[in-house]
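>>> dropping a prediction and its sequence here:
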Amino acid sequence: MWRMGRYNRIIVLLLLAVSLTLTACAQPAGTGEPVQGAGTGAQIQNQAQAPAPAPAEEPAGEPKKMPEEALYVCQYTTNQVAVIDLATGETVREIPVGAKPIALLQSPDGHYVYVANSGSGDVYRISTVSGEIEARIAMGNQPVAMAINSAGDRLYVLDYYLNRVSSVDLKIRSMVGFYPLNTCGFEERMEPPDCCHDIFGEPLGAGRKPSAIVLDEAENKIYVGNMGTWDIAVIDLQEGKEVEAYDAAFGINEMIFAGSASRLYISAAGNELDINDAILSMDLKGGGKTDKVKVGEKPVSIASSPDGTILYVVTEKEAKLVGLDTETGQVTGQCLLSGQPGDLALSKAGDKAYIANLLEGTVFVVDTRDYEILETLQAGVTPRALVYSDHRQF
């Protein structure tokens, strides 16, 4: 009896095993893990007999083609750079960058845009062809303004907090040195009046507080505008240090060479107690002698026409764009704006001016031939800096 019971149990177990095997073989194809490699002949046959899948939809966030003519806009509070297609007026990309992007600069060949991130202490390089970030370069503390040489292989970056100009080798994408500013400014200035605030809206405090930069390759010098000591520092690149300081004005925002090669123009808004109504015209060969050219209250940004004959200035308090003849200093035209106009960029031909409106999150497009607003573009939150890019030159 024991032998028969054991024999029956063996038969039952065998039948159960056969049943489980048949059940496993009956499973529908494709319900297990993805097949690695080519698979067996049966698997290939099953795949061939299966219905063709529906075409895949374009993934969300798929990069769009970069526009031929574009405007790059720093969105200060959202830590992005918006790319506006100027053919349609639409924003086609919003590129995440570092914290508090505050300045933009295009390479001489137009292939790159550099972004100074004042909150994260770095500079990003964006390809204008692909829209991708190609490099992140650590800079120090608060980069706020940039200049680049004509060869496009050396970038100079102002550090507002560290009071210095950093030198970046763009071939290796790395900072390779820096030029410190002197502790004291013009006539031993060290501290600003108590009324003044910095470019971030905070009390200015002691220090040079560099805010604007321009490169003079012919003389191998860099000129630095300082908010803290309201002066212009002259750095000799061959000597590797600051060699001189010129008197200037409160609230220096931007500087540019225009007209005569030895003439530097400076937009300075003033301070809470004394708002400037003129830009400075500085004769560098004349020892930093300055003239004032009236444009309206609180001049904040400045740009030159391609031929250097017209200077365009944006005034914040009066909200207008003013054109000046660089030879005579006479006003050639003006255009009333609105909101809180700020940074200014010109088209390649100089026939259009693009002006950021910080308060309303827009960009004015102004025809510089008749000083008329052509359109207003949406630019996102707090547009702080602009760069015009034209791929049609490639």
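Sure thing, it's come through. Numbering: from 1, shown residues only.
>>> please count neighbours and contacts with C-alpha atoms only from this point.
Will do.
>>> helices or strands up against the helix ranked longest in the chain?
Secondary structure of the chain read by DSSP state H shows that its longest helix is helix 2-25. Contact partners of helix 2-25 among helices and strands, from 3 or more CA pairs under 8 Å, 6 or more residues apart in numbering; DSSP states H and E: none.
>>> gap between it and the chain center?
75 Å (CA atoms, centre = their mean, to the nearest Å).
>>> buried set for it?
Residues of helix 2-25 classed as buried by neighbour count (16 or more other CA atoms under 10 Å): none.
>>> check contacts around residue 134.
124, 125, 126, 127 (CA atoms under 8 Å, 6 or more residues apart in numbering).
>>> which two in those are spaced the farthest apart?
Largest separation among those by CA to CA: 124 and 127, giving 10.0 Å.
>>> how about the strands of the stretch 201-350 of the chain, start to end?
Ranges of strands within the stretch 201-350 of the chain are 210-216, 221-226, 231-236, 241-247, 252-257, 263-268, 278-283, 289-294, 299-304, 310-315, 320-325, 331-336, 341-346, based on DSSP state E, counting those that start in this stretch.
>>> hang on, the earlier thing: which of residue 124 and residue 127 has more neighbours?
Legend: neighbour count by other CA atoms under 10 Å for residue 124 and residue 127, higher for residue 124 (21 against 17).
>>> next, the more buried one: secondary structure please.
Three-state call for residue 124 (DSSP: H, G, I helix; E, B strand; the rest coil): strand.
>>> could you check how far it is from residue 23?
Distance, residue 124 to residue 23, using CA to CA, to the nearest Å: 60 Å.
>>> now the contacts of residue 134 as TSV including distance to residue 360?
Output for those, formatted as TSV (distance: CA to CA, whole Å):
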residue	distance to residue 360
124	26
125	27
126	26
127	28
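>>> quick check, nearest of these to residue 166?
The shortest approach to residue 166 among the contacts of residue 134 belongs to residue 124, at 14.6 Å (CA to CA).
>>> list the contacts of the closest one.
By CA under 8 Å, 6+ apart, the contact set of residue 124 is 97, 98, 114, 115, 116, 117, 133, 134, 135, 136, 137.
>>> here comes the other one, which I'd like you to weigh against the first:
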Amino acid sequence: MLAILLAVALLAAGSYLGVRLLRTDDAPATPSAQEQPQQNEQPPGEEPPPTGQPPAAEVPVSLTKPVVIDKFQLGQEPEGVVVSPDNKTVYVADQNSKDVHFIQVGSREITKVKVPNTPRFIAISQDGSRVYASMFENDFTGNGLAVIDTKSRSLVKAIRTGPRPFEPAVGPDGDVWVPIHNGARVEIYDDKTLTESGRISVPPNPHWVTFSPDGSVAYTANHESAQVSVINTADRLVQRNVKVAKTPHAIALTPDGKKLIVTNYDLDKVQIFDTATMRQIKQISVGKEPQAVMVSSDGKHAYIVNEGSDNVSVVDMNAAKVVSTVKVGDSPRVVAISPDGLRLYVTDGRGRTVTVLRTSEK
């Protein structure tokens, strides 16, 4: 009996091993590393698969002569103007009232936010969540910077500044740089604490601030001293003061940062400088009393607002000459270009309008 049980056990074990060996032998062989297909190999003639990164936005080709396509009637004396990052809202400082206007481009709805004193010029945070409006009265009282939440459309804080704060600008780290016209300095405000974090002395009297594309350099137009200051943003020290023509009112850089254009308000001219050397490339005659300037997204054209002749001069930045002139409203003051490069907004102070121009074929 014991022998029979032992024989059955041996037979069962052999059957199990046979099944295991049979299954192992029947399984498909795993290919070697050389035989395995290359997952990243791209068949010839085909586009690579998407990487998950959005494609870079196409820069529109700017027109030699922009086309007036619309006007918005608002306020008492529109002055400073900026456009939201999504191109949908235009913000305007109304300097004969105490209002900052919000223009919804699509619906044409216009609302306003009250500020403590007369708003003059305006800047917008990098994410579009805040608008900063410089303020002062005609007797130079009420000097300050109004901080507005764009979502709630409410005043966050009114910061006291030096006398006659002009065109503010948001720096590479989000801080707000405010040129103090009657103080011969730039005041810098921390965007988180909304308190002053630094001061930079410049020649009298700063009107405008702009930054290089990489944020490493700031430039100020110093109106009465006929100089442009070049400032290192890292240590906030003036590297040099460059002599320019009379009454530099506003400045703008090409998108590549290689050229700086300066408006000479009392001369009816603009100057173009090479930023590598800060030597003048050319001085160009434009309309009367050129106040503000903006460069197209493709860097090919500069738009100069001529307050005294009610028009915009278009300068070809490569040829360094005026290629067209466009009529706008009465006493144009400041110009802003939409981030997508498709629209130009000009405030017409005495006309109480904002003129909208198409800057490309789109």
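In hand now; what should we look at? Please read all numbers here as calculations on a predicted model, not as lab measurements.
>>> next secondary structure after the longest helix of the first structure?
Reading on from helix 2-25 of the first structure to the C-terminus, the next helix or strand found by DSSP states H and E is helix 41-49.
>>> so where is that following helix in the second structure?
On the second structure, no counterpart of helix 41-49 of the first structure exists by TM-score structural alignment.
>>> gap between that helix and the chain center?
53 Å.
>>> quick one: list the elements packing against it.
Under the contact rule (3+ CA pairs under 8 Å, 6+ apart), helix 41-49 of the first structure is packed against no helix or strand.
>>> ok and the helix or strand following it relative to strand 341-346, angle-wise?
Beyond helix 41-49 of the first structure on the C-terminal side, the first helix or strand identified by DSSP H and E is strand 69-75. Calculated by axes from the mean of the first three to the mean of the last three CA atoms, to 10 degrees, strand 69-75 of the first structure forms an angle of 150 degrees with strand 341-346.
>>> so what touches strand 69-75 of the first structure?
With CA under 8 Å, 6+ apart as the test, strand 69-75 of the first structure has contacts from 80-87, 100-104, 379-392.
>>> mind doing that once more with 7 Å?
80-87, 101-102, 380-391 (CA atoms under 7 Å, 6 or more residues apart in numbering).
>>> where do the contact lists of residue 124 and residue 127 of the first structure overlap?
By CA under 7 Å, 6+ apart, the residues touching both residue 124 of the first structure and residue 127 are residue 133.
>>> please produce a markdown table containing the strands of the stretch 201-350 of the first structure, extended by distance to residue 172 of the first structure and mean neighbour count.
What follows is the strands of the stretch 201-350 of the first structure, written out as a markdown table (distance: least, CA to CA, whole Å; neighbours: other CA atoms under 10 Å):
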| stretch | distance to residue 172 of the first structure | mean neighbour count |
| --- | --- | --- |
| strand 210-216 | 21 | 23 |
| strand 221-226 | 22 | 26 |
| strand 231-236 | 24 | 23 |
| strand 241-247 | 24 | 18 |
| strand 252-257 | 28 | 24 |
| strand 263-268 | 32 | 26 |
| strand 278-283 | 36 | 22 |
| strand 289-294 | 39 | 16 |
| strand 299-304 | 31 | 26 |
| strand 310-315 | 36 | 26 |
| strand 320-325 | 40 | 22 |
| strand 331-336 | 44 | 16 |
| strand 341-346 | 29 | 25 |
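>>> could I get those strands as TSV with distance to residue 174 of the first structure?
Shown next, in TSV, are those (distance: least, CA to CA, whole Å):
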stretch	distance to residue 174 of the first structure
strand 210-216	19
strand 221-226	20
strand 231-236	21
strand 241-247	20
strand 252-257	25
strand 263-268	30
strand 278-283	33
strand 289-294	37
strand 299-304	29
strand 310-315	34
strand 320-325	38
strand 331-336	42
strand 341-346	28
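>>> could you pull out the helices for the second structure?
Under the criterion DSSP H, the second structure contains helices at 2-26.
>>> just put the contacts of residue 124 of the first structure in TSV and tack on distance to residue 43 of the first structure.
Conversion of those to TSV gives the following (distance: CA to CA, whole Å):
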residue	distance to residue 43 of the first structure
97	47
98	49
114	53
115	53
116	55
117	54
133	43
134	43
135	46
136	47
137	51
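>>> now the residue mapped onto residue 305 of the first structure from the second structure. Nearest residue, chain neighbours left out?
Matched to the second structure by TM-score structural alignment, residue 305 of the first structure sits across from residue 254. Counting by CA to CA, 6 or more residues apart in numbering, residue 254 of the second structure lies nearest to residue 299, which is 5.1 Å off, once chain neighbours are set aside.
>>> please report how far the one you found lies from residue 252 of the second structure.
Taking CA to CA, one finds residue 299 of the second structure at 11 Å from residue 252 of the second structure.
>>> try residue 334 of the second structure
Going from residue 334 of the second structure to residue 252 of the second structure by CA to CA gives 12 Å.
>>> now the terminal residues of stretch 323-342 of the first structure, how far apart.
By CA to CA, one end of stretch 323-342 of the first structure lies 15 Å from the other end.
>>> cool, stretch 252-265 of the first structure as well?
For stretch 252-265 of the first structure, the first-to-last residue distance is 11 Å (CA to CA).
>>> what sits closest to residue 172 of the second structure if chain neighbours are left out?
Closest residue to residue 172 of the second structure apart from its sequence neighbours, by CA to CA, 6+ apart: residue 215 at 5.1 Å.
>>> need the counterpart of the one you found in the first structure.
Looks like residue 215 of the second structure aligns to residue 261 there (TM-score structural alignment).
>>> check residue 308 of the second structure too.
Mapped onto the first structure by TM-score structural alignment, residue 308 of the second structure lines up with residue 359.
>>> tell me the contacts of that match?
Neighbouring residues of residue 359 of the first structure by CA under 7 Å, 6+ apart: 339, 340, 382.
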